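Peer 1: below is the sequence, then the predicted model.
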Amino acid sequence: MTRKLLAVTALTTLGFAAAFAGQARAADAQRGNFGTMPDGRDVPAVTLTNGRGVSATVIALGASLQALKMPDKAGKVADVQIGYDTLEGYLAKPEFFGATVGRVANRIAKGRFTIDGKNYKTPTNDGPNSLHGGGKGFDKVLWDVVDVKSGPVSSVTLRYVSPDGDMGYPGTLTTFATYSLDERNQLMIEYRATTDKPTYVNISNHAYWNLAGVGSPRGAMGHLVTIPAERYTPTDATAIPTGQHAPVAGTVFDFRTPRAIGDRVRDARDRQIAFGRGYDHNWVIGDAVTPTTHLMARVFEPVSGRGYELWSNQPGLQFYSGNFFNGTITGKNGQIYRMGDAIVMEPQLFPDAPNQPNFPSVRLNPGQTYKNTMVYKLIIQR
């Protein structure tokens, strides 16, 4: 497999745009509408399409990746993002499908944190903890579409202004989410945010991948995963990190060479697997945000020949193996989503970082710009 992977290079945001400035105009961005909110507001949708059979649809609710279609090794195009066909599903049972999650992605223990000696509380929505920004995080609000571009790189940029006190977080936070698609089958998602008061920020994307295609009975457990990390952060029974960095060597968390997810995802002899009902952990890729992107993971589905390499500037990768799908959600094409039908790879800072002094800081001050860049380098092995 590795001999046939696409060539990879680290890209900064400016370098990403400049790399394609001289290419022919081929990628396209088309505006549409995904439905109407209960209060009467329209939900814009923008579909980015390139000349190689790849398209990505982004909806303004949650600045979410609603669909990503790509061909397999035989040229058959399929959607590789599980979610819903209509707005009603995202409103009734959202499940973070493809969504932008924040202000603080992942978990905060008991929803409590302190900034400059002042205590704050964000709503708990995951047992005793706060998850992905609280009960009404960035995934559940309607973003504004502020820019749509066709050209060598097609893109859509969305904006959300989170007011001071939103979900208990201090400061007015202005966030931009940009999705871009180019002719080399690279999908980039970039988040930028600024604040007018010290606050905590950790924004990521919660795309659910099934490279076999939505509706495939194979699910995602046969996907081969590589994560170039020698450490991960163990958790307690409520998925809050203990603060330790544990070696992956000799454990079910060792993905330094390609392994099928299903090989060890049910091995409850490891307490960590029992806690999460599978993988729902943070892998330590680095110790700080970096100026350029670096490899976070490779994911490959051998039957279809579809895959991707994920690059980001973030130090942590939350890998979730879809452990809590229990057949109660009916999604695209009337498919019932079951345990292991899709996986999530979230580049981010570490879980519960506001309460973990040894973890990279998620603090954002006025005058600073938060940035999370993610590049999905799509693979079609023919």
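Peer 2: Yep, that arrived.
Peer 1: use CA for all of it now, contacts and neighbours both
Peer 2: Fine.
Peer 1: please enumerate the helices of the stretch 151-300 of the chain.
Peer 2: Secondary structure of the stretch 151-300 of the chain by DSSP state H, counting those that start in this stretch: the helices cover 271-276.
Peer 1: and the strands in it?
Peer 2: Remark: strands assigned in the stretch 151-300 of the chain by DSSP state E, counting those that start in this stretch are 153-162, 173-182, 186-195, 199-200, 204-205, 224-226, 231-233, 246-247, 259-260, 280-284, 294-301.
Peer 1: which elements pack onto the fourth one?
Peer 2: Using 3 or more C-alpha pairs under 8 Å, 6 or more residues apart in numbering; DSSP states H and E as the contact definition, the elements that strand 199-200 packs against are strand 363-364.
Peer 1: who touches the strand it packs on?
Peer 2: Thr194, Thr195, Pro198, Thr199, Tyr200, Val201, Pro354, Tyr370 (C-alpha atoms under 8 Å, 6 or more residues apart in numbering).
Peer 1: verify the stated contact: Thr373 with Glu190.
Peer 2: Yes. Between Thr373 and Glu190 there is a contact at 4.4 Å, judged by C-alpha atoms under 8 Å.
Peer 1: the two: which has the busier surroundings?
Peer 2: Taking other C-alpha atoms under 10 Å, Thr373 and Glu190 do not tie; Thr373 has more neighbours (23 against 20).
Peer 1: that one: what's it in contact with?
Peer 2: Contact analysis of Thr373 by C-alpha under 8 Å, 6+ apart lists Thr13, Met188, Ile189, Glu190, Tyr191, Thr293, Ser312, Asn313, Gln314.
Peer 1: ok, 10 Å please
Peer 2: By C-alpha atoms under 10 Å, 6 or more residues apart in numbering, the contact set of Thr373 is 11-13, 177-178, 188-192, 204, 292-293, 311-314, 347-348.
Peer 1: one more structure, for comparison:
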Amino acid sequence: MHIKERLFGKTAGKEVMAITLTNRSGASITAMTYGASLLEWSVPDKAGKFDNITLAFDNLEDYVTHRPFYGATVGRVAGRVAHGSFEIDGDPYQLETNQETNHLHGGNSGLDTKVWDYQTEQDDQEARIIFSYLDAEGSNRYPGNLKIQVTYTFTEDNKWKINYQAETDAPTLFNPTNHVYFNLHGTVSKTILDHQLFVDADRFVELNEQSIPTGRRPDVAGPPFDFRTARLTSQATESTHPQTLQVSGLDHPFVLNHDANRLDVSLYDPQSGRKITMKTSEPVVVIFMHNGASPLKIANNPIPAYAGITLETQDYPDAINQAHFGSIVLRPGETYRSETTYSFHIE
């Protein structure tokens, strides 16, 4: 394994570093300290041509100015909190409402907008970037000082592992995710509508008109939500289902079955032969298809609708306000831990 570090830019007087981990096959990941964000996953296609299979900009300014969430560590709470309000032990809290009347992706200055500390480690089979950040009490109106560690591990067999760990000094909420967008073509000049998606989920989470969970978890049977057999992602854009029409595709949590004998998710591009598989400790994966075009460009290419697809592993969105969605409350003396592994293959 090889580790390379370079200056990616500066923001608010702080240096932002980009760290690249490269294995013996020449595949690599690059992540930066701004938002503990993945900048690149460079892998070959079936002809041996290397490309970045994630959406990313080549400059810091676009991340700071436009906040695209590309590859970012998102939180404290990923997704939406209805009206930004919740209770812990009967005490009410009011978060920032930064999308209509709701709280989205941690607020206006969520974890994706912070410059994280980091260190690196390596051995013969893998290398790691260990990001750390102390999110102070009152940040985006969250209670508790939250000490967070996010570790990116890259292996000789082309796995990218994300491990989260966190501790708090007061009861608070924590439900992070990584907001990586995949496009296995390696260019936004082609969309992901010809990618084949498999999701081992029998149910998805229904959303209201503001993309807040209704509390219902319908069966996925029938298009456009049934990906228990690999199907084109385009089935979600061609459907007349009111849930997909509402968001012009997918922006939905899928409730994973977590069968030990099956993958949780896979994404495959027959044209390039590239395939990503995923396993996670988290109960849901939020699949979002970049349902609108962006005014920005990547490598001088306009970013169209459906330029990428996310596989955001996390606990249920708005779980704090849904009685049967489980708990995302982290308390003093507890340690939050979760792991997600993305694996790259050629078929």
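Peer 2: Here it is on my side, so go on. In this text, all values refer to a predicted model and were calculated from it rather than measured experimentally.
Peer 1: what's the TM-score here?
Peer 2: Superposed pair, TM-score by TM-score structural alignment, normalised by the length of the second structure: 0.96. Supporting alignment: 347 aligned residues with a C-alpha RMSD of 1.6 Å.
Peer 1: coming back round to it: max pairwise distance over the contacts of strand 363-364 of the first structure: which two?
Peer 2: For the contacts of strand 363-364 of the first structure, with distances taken as C-alpha to C-alpha, the pair at the greatest spread is Thr194 and Pro354 (17.9 Å).
Peer 1: where in the first structure does stretch 35-50 of the second structure fall?
Peer 2: Here stretch 35-50 of the second structure aligns to the first structure at residues 62-77, judged by TM-score structural alignment.
Peer 1: in that stretch, what counts as buried?
Peer 2: If you call a residue buried by 16 or more other C-alpha atoms under 10 Å, then stretch 62-77 of the first structure has these buried ones: Gly62, Ala63, Ser64, Leu65, Gln66, Ala67, Leu68, Lys69, Met70, Pro71, Asp72, Val77.
Peer 1: go through stretch 220-234 of the second structure and flag the buried ones.
Peer 2: Across stretch 220-234 of the second structure, burial judged by 16+ other C-alpha under 10 Å covers Val220, Pro224, Phe225, Asp226, Phe227, Arg228, Ala230, Arg231, Leu232, Thr233, Ser234.
Peer 1: now do the contacts for Thr233 of the first structure.
Peer 2: Residues near Thr233 of the first structure by C-alpha under 10 Å, 6+ apart: 240-248, 281-284, 316, 318, 350-351.
Peer 1: ok, 6 Å please
Peer 2: Contacts for Thr233 of the first structure (C-alpha atoms under 6 Å, 6 or more residues apart in numbering) come out as Pro241, Gln244, His245, Asn282.
Peer 1: most surrounded residue in those?
Peer 2: Asn282 (27 neighbours).
Peer 1: Ser321 of the first structure versus that one, what's the distance?
Peer 2: 12 Å (C-alpha to C-alpha, to the nearest Å).
Peer 1: Val188 of the second structure: what's it in contact with?
Peer 2: Val188 of the second structure neighbours (C-alpha under 6 Å, 6+ apart): Ala307.
Peer 1: 8 Å - rerun?
Peer 2: Counting by C-alpha under 8 Å, 6+ apart, Val188 of the second structure touches Leu55, Ile298, Asn301, Pro302, Ile303, Pro304, Ala307, Gly308.
Peer 1: can you pick the most crowded of those residues?
Peer 2: Highest neighbour count within the contacts of Val188 of the second structure, by other C-alpha under 10 Å: Gly308, with 27 neighbours.
Peer 1: give the contact list for that residue.
Peer 2: For Gly308 of the second structure, the contact set (C-alpha under 8 Å, 6+ apart) comprises Thr54, Leu55, Tyr181, Phe182, Asn183, Val188, Thr191, Ile192, Met289, His290.
Peer 1: again, only using 7 Å
Peer 2: Counting by C-alpha atoms under 7 Å, 6 or more residues apart in numbering, Gly308 of the second structure touches Leu55, Tyr181, Phe182, Asn183, Thr191, Ile192, Met289, His290.
Peer 1: between these, which is nearest Gln125 of the second structure?
Peer 2: Phe182 (24.7 Å).
Peer 1: the closest one pairs with which position in the first structure?
Peer 2: Aligned partner of Phe182 of the second structure by TM-score structural alignment: Trp209.
Peer 1: touching, that match and Val80? I think so.
Peer 2: Yes. Judged on C-alpha atoms under 7 Å, Trp209 of the first structure makes contact with Val80 at a distance of 5.7 Å.
Peer 1: which of the two has more neighbours?
Peer 2: Counting neighbours by other C-alpha under 10 Å for Trp209 of the first structure and for Val80 shows that Trp209 has the greater number, 28 against 23.
Peer 1: give the contact list for that one.
Peer 2: Trp209 of the first structure sits next to Val80, Gln81, Ile82, Ala342, Ile343, Val344 when contact means C-alpha under 7 Å, 6+ apart.
Peer 1: nearest to Lys121 of the first structure, of those?
Peer 2: Proximity of the contacts of Trp209 of the first structure to Lys121 of the first structure (C-alpha to C-alpha) peaks at Val344, which lies at 27.1 Å.
Peer 1: measure the closest one to Gly213 of the first structure for me?
Peer 2: Val344 of the first structure is 15 Å from Gly213 of the first structure, by C-alpha to C-alpha.
Peer 1: okay, those two: which has more neighbours?
Peer 2: Gly213 (27 against 20).
Peer 1: relative to Asp79 of the first structure, how far out is the more buried one?
Peer 2: Counting by C-alpha to C-alpha, the gap from Gly213 of the first structure to Asp79 of the first structure is 5 Å.
Peer 1: residue contacts, the nearest residue to Trp160 of the second structure once chain neighbours are set aside?
Peer 2: Of all residues beyond its chain neighbours, the one nearest Trp160 of the second structure is Phe154 (4.8 Å), with distances taken as C-alpha to C-alpha, 6 or more residues apart in numbering. Residues counted as contacts of Phe154 of the second structure (C-alpha under 7 Å, 6+ apart) are Leu21, Glu126, Ala127, Arg128, Trp160, Lys161.
Peer 1: count of neighbours near the fifth one?
Peer 2: To tie it back to what came earlier, the one meant is Trp160 of the second structure. The burial count assigned to Trp160 of the second structure is 21, neighbours taken as other C-alpha under 10 Å.
Peer 1: need the counterpart of it in the first structure.
Peer 2: Aligning on TM-score structural alignment places Trp160 of the second structure opposite Leu187 in the first structure.
Peer 1: what does the third one give?
Peer 2: Structural alignment places Ala127 of the second structure opposite Ser154 in the first structure (criterion: TM-score structural alignment).
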